[in-house]
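Q: I'll drop the sequence and a predicted model, then ask my questions.
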Amino acid sequence: MRRKTLQIPVGNIFIGSNYPIIVQSMTNTATTNIDDTVDQCIKLFNANAKLVRITAQNVKEAEALKLIKQNLLTKGYNQPIAADIHFNPQLALIAAQYVDKIRINPGNFVNLFPNNISYTSAQYQQELNAIEIEIEKLLPILINNNVAVRIGVNKGSLSPRLIDKYGNNIEAAIESAIESALIFNKLNFNNLVISIKTSSVYETIKANRLLTSKLDSLGLLYPIHLGVTEAGIDKQGIIKSTIAIGNLLLDGIGDTIRVSLTGDPLKEIPAAQNILNSYRKFVPLPLLPIYDYTLEYCPKIFTNNNLADGLPPSDIDFIEINNLNPFEVISKKLETNKYVNLKLNTSQFDLYSLSIILGRGWIDGWLRDIYLVDNNLKQDTLNDIWEILQATGKRKTLTEVISCPSCGRTMYDIEKITKEVKERFSKYPGLTLAVMGCIVNGPGEMKEAQAGIVGNGLNKANIYIYGKLVSKNIPINDVVDEFEKQLKIYNLI
């Protein structure tokens, strides 16, 4: 059953539990290139995106939103657009005059003490007061222009103030969202949507479950936007997003979604629609346990041949599922057993359904091993299963490459570089690499990776190892070679 929320007007649509789940995306054009940005918005709207977000990283870009909105209306597109604001509250004051929704990142909206690692109680309160002052300045413009706000928390860019108090963890991310929501609520502004994103599937699921529980206990019934940040490229990004978004939707959590895929944002819309179509097949979800997340058990993938972990031992009890009622079969077995092992023919399932079923089982801890009984199991299909297992964090057999979807701040071909990194460094289990679009959020949001490439200007990039800048302003055509050199220097490969 879907979580009950307020119904939030955003332009000519509503976001909330009484309305269909909204699919949205974000442009990756330069915002000041009005024609390109308008054209990409139109393509996304024609593909059935209901909301498009546009970066506004300086005054010129924030002012450009006026022409973008005007041009869209002139061309007959009255769907809402949102402005993505980081670091500078003044940009929100400008953008809110022209768009239908503002996304603010509370982790960098106000930072009075940028060099602080630890905070006194007085400094903590001083910064909290400063956030309230900036929000108060914004409110008249929001109200006069009927503009909604998304409080968009990203675990990779949390406020140092909250990291000092809680650690760099889910608890700090939830507190970041709650404290901002409470300020807006105190000031009688409730046209809010809230999101918490991480690059970890497990953390994204856990954070949103805890967030909604806390919001509801406080009577803050705000809609939730779902997504996995830096989900990655192609199938990897689709699998990670499907596990997290699909299973949160099954929990009744989520009113708007974005599948963040590296590259052309048009690819995001069909992927999001497929997630919506897949999760609906499993509604209503029968009762299933949620165990504490641990790495005590390493799941195995058995097959009829010598692929993966080979044939299963005879003493493992498997239950067979099909694509009609898999969760009902699983729930019945779990009435008398703590765990299940699943037997399935993958040809009966699409990638989205497999990601939701297996992802939920491994994340929530009730699934152990699986047995793929396909007579002609294809290596590509098996690779997909490995990707699903890897995305849950329960067993790593591949190098993980996290990469941002890019936006107008990205000034190089991030899709090409991500593919090169994935191909060249694919066989290092346990290694996590990052390819990020820009230095605005890149260094902070790649904290889950041991090493990463971060764009820094037109066709230039920096290289980071363990969060430390080790190579700067590398021409983009040379950056993967330099990256390999640095990985070897630091004994990562």
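A: In hand now; what should we look at?
Q: contacts and neighbour counts: CA atoms only from here.
A: OK.
Q: Give me the helices and strands touching the strand or helix carrying residue 40, please.
A: For residue 40, the host element (DSSP states H and E) is helix 34-46. On a contact count with 3 or more Cα pairs under 8 Å, 6 or more residues apart in numbering; DSSP states H and E, helix 34-46 meets strand 51-55, helix 59-74.
Q: Nearest to residue 357, out of the ones you listed?
A: Closest of the helices and strands packed on helix 34-46 to residue 357 is strand 51-55, at 28.7 Å (criterion: Cα to Cα).
Q: other SSEs contacting the closest one?
A: Packing partners of strand 51-55 (3+ Cα pairs under 8 Å, 6+ apart): strand 22-26, helix 34-46, strand 81-85.
Q: can you give me how far the first one is from the chain middle?
A: Which is strand 22-26. For strand 22-26, the gap between its own C-alpha mean and the chain's C-alpha mean amounts to 12 Å (Cα atoms, centre = their mean, to the nearest Å).
Q: now that strand and strand 81-85, what's the angle there?
A: Using axes from the mean of the first three to the mean of the last three Cα atoms, to 10 degrees, the direction of strand 22-26 lies 50 degrees away from that of strand 81-85.
Q: cool, and the longest one?
A: On the basis of the same axes, to 10 degrees, helix 34-46 is oriented at 120 degrees to strand 81-85.
Q: Okay, buried residues for helix 34-46 please.
A: 34, 36-42, 44-45 (16 or more other Cα atoms under 10 Å).
Q: try this one next to it:
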Amino acid sequence: ELRYAYPLHLGVTEAGDGDEGRIKSAMGIGALLEDGLGDTIRVSLTEDPVNEVPVGFAIVKKYNDRLLVKGDKGHLPVKHVVEHEMRSRLYELLPFEPFGYSRRSSSQIDGAGHPVGGDALPGVETMAKTSLFDPDGLAREITARLAPDKPEDAIRSEYVGVAVGSVEDLPPLSRALDALGELRSKVVISTADTALVEKLLPLSGRVRLDIVEGEALSTSFIEALHDNEAVVEFCFIHEKASENVPAEVLVRLASKLHAKGMRRVMLSILSREPLYAVRKLALELKKAAIDYPLVVRYRRREGERFGVLIESAVQTGTLFCDGIGDVLALDTLLSPSDEISLGFNILQAARIRMSKTEFISCPGCGRTYFELEKATALIKQRVSHLKGLKIGIMGCIVNGPGEMADADFGYVGSGKGRISLYVGKECVEENLPEAEALERLIELIRENGKWVDPV
């Protein structure tokens, strides 16, 4: 607005600690860096400041590498979603609202007992790693990921993917599915072989057809398709083509399916960097007035755990912050528990699905006169089971009340060994001894009807 190209400093304040803090930082900063915004960054974790340094370098590495390649022209905008001739048009042509949040409108379908699309909460899908030729082991892994004995709102994989390559895979697949019983409806069977699709449709709740670059689907195959059994997902495997190609292929296909009356259809793009390709897909679907639900897929099967957390948070979390996505599907080298937690952490950081307590905690500074990291750990230990509750933990009153303004309850340092407690934006207890503050915080949560006993 000011028409001055001042350098921009980016940071996510009060990100917290652990994986959650790193994911929030990567999403908030990385989303802007992906759009070409930002010159310096600051990572703020409720940890030793030394721990912030590798997170910062990991977030900026991709963009610094890009500048090294582009040299003096590194500042020029990258042509991704918005074509040159569209830049003068209004932002309504974008696939998302750039100055606020609104979720992409999609039709709601039944996804194996879970509603998908519409105003339903986004689901989480992970990929099974056990070989099909160990059907009993595969069934055990799928059951462990789905965790059917846990409460309905527990953190667990809601869908599990299984890849099928040829007709020889069908007997062991059937054996694994038979062992699962009713849970088979939550299995997503993927294949690139169109000849197998008809055989797979009766077997599970969703069948994913992988569309390989350079290969076309026959007219007879499309005409024979139906959605009377499983939901059908069409997934473009994006490798070397530009970001425009997956959208062009999928929208052309979606138009044909929409015209023949198929409603139980989902679309996705499988890529290590799905952000721009999925934005382009959402844009073209909007222009075509097609509202099929979208699966946001991310696959990376190599590298360190830390790199997977950062990259997946930027590539998928940005889309959910844009309001794009109805299911988050991850296929990584992480352990099942880490992969499932990553999915829910990304959705929570995007504030689209709250699956546990949200902690808003600062990194501390010279004005902090209590052990912030220790206090944060103790508070988490006592109240982390309160799903959806937002608790601010701030080192001092200078920035604390303002930066935790959307918290339900606040725990704020007010002097040496002294704590003030907040309900919303109101300070209700001042200068409590630190030794008493945590118990009083729990009492306040009880008094306000927000407490439930841990299971």
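A: Cool, got the structure. Treat the numbers as computed from the prediction; the structure is a model and nothing was measured.
Q: TM value for the aligned chains?
A: Overlay of the two chains. TM-score (TM-score structural alignment, normalised by the length of the second structure): 0.56; 276 aligned residues with a Cα RMSD of 2.6 Å.
Q: related to what we said a few turns ago, which of the helices and strands packed on helix 34-46 of the first structure sits closest to residue 327 of the first structure?
A: Closest approach to residue 327 of the first structure among those (Cα to Cα): strand 51-55, 32.5 Å.
Q: Please enumerate the helices of the second structure.
A: Using DSSP state H, the helices assigned to the second structure run over residues 18-34, 52-70, 135-146, 170-180, 194-200, 219-224, 244-259, 275-287, 305-312, 318-321, 336-349, 372-383, 400-403, 434-447.
Q: Just send the ones you listed back as JSON lines, with mean neighbour count and distance to residue 212 of the second structure too.
A: What follows is those, written out as JSON lines (neighbours: other Cα atoms under 10 Å; distance: least, Cα to Cα, whole Å):
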{"stretch": "helix 18-34", "mean neighbour count": "23", "distance to residue 212 of the second structure": "26"}
{"stretch": "helix 52-70", "mean neighbour count": "15", "distance to residue 212 of the second structure": "27"}
{"stretch": "helix 135-146", "mean neighbour count": "20", "distance to residue 212 of the second structure": "26"}
{"stretch": "helix 170-180", "mean neighbour count": "18", "distance to residue 212 of the second structure": "21"}
{"stretch": "helix 194-200", "mean neighbour count": "16", "distance to residue 212 of the second structure": "11"}
{"stretch": "helix 219-224", "mean neighbour count": "10", "distance to residue 212 of the second structure": "15"}
{"stretch": "helix 244-259", "mean neighbour count": "17", "distance to residue 212 of the second structure": "10"}
{"stretch": "helix 275-287", "mean neighbour count": "22", "distance to residue 212 of the second structure": "15"}
{"stretch": "helix 305-312", "mean neighbour count": "19", "distance to residue 212 of the second structure": "22"}
{"stretch": "helix 318-321", "mean neighbour count": "24", "distance to residue 212 of the second structure": "23"}
{"stretch": "helix 336-349", "mean neighbour count": "22", "distance to residue 212 of the second structure": "26"}
{"stretch": "helix 372-383", "mean neighbour count": "16", "distance to residue 212 of the second structure": "46"}
{"stretch": "helix 400-403", "mean neighbour count": "18", "distance to residue 212 of the second structure": "47"}
{"stretch": "helix 434-447", "mean neighbour count": "16", "distance to residue 212 of the second structure": "53"}
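Q: Just send those helices back as JSON lines, with distance to residue 409 of the second structure too.
A: Below are the helices of the second structure laid out as JSON lines (distance: least, Cα to Cα, whole Å):
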{"stretch": "helix 18-34", "distance to residue 409 of the second structure": "19"}
{"stretch": "helix 52-70", "distance to residue 409 of the second structure": "26"}
{"stretch": "helix 135-146", "distance to residue 409 of the second structure": "33"}
{"stretch": "helix 170-180", "distance to residue 409 of the second structure": "43"}
{"stretch": "helix 194-200", "distance to residue 409 of the second structure": "50"}
{"stretch": "helix 219-224", "distance to residue 409 of the second structure": "54"}
{"stretch": "helix 244-259", "distance to residue 409 of the second structure": "44"}
{"stretch": "helix 275-287", "distance to residue 409 of the second structure": "35"}
{"stretch": "helix 305-312", "distance to residue 409 of the second structure": "28"}
{"stretch": "helix 318-321", "distance to residue 409 of the second structure": "24"}
{"stretch": "helix 336-349", "distance to residue 409 of the second structure": "18"}
{"stretch": "helix 372-383", "distance to residue 409 of the second structure": "11"}
{"stretch": "helix 400-403", "distance to residue 409 of the second structure": "10"}
{"stretch": "helix 434-447", "distance to residue 409 of the second structure": "8"}
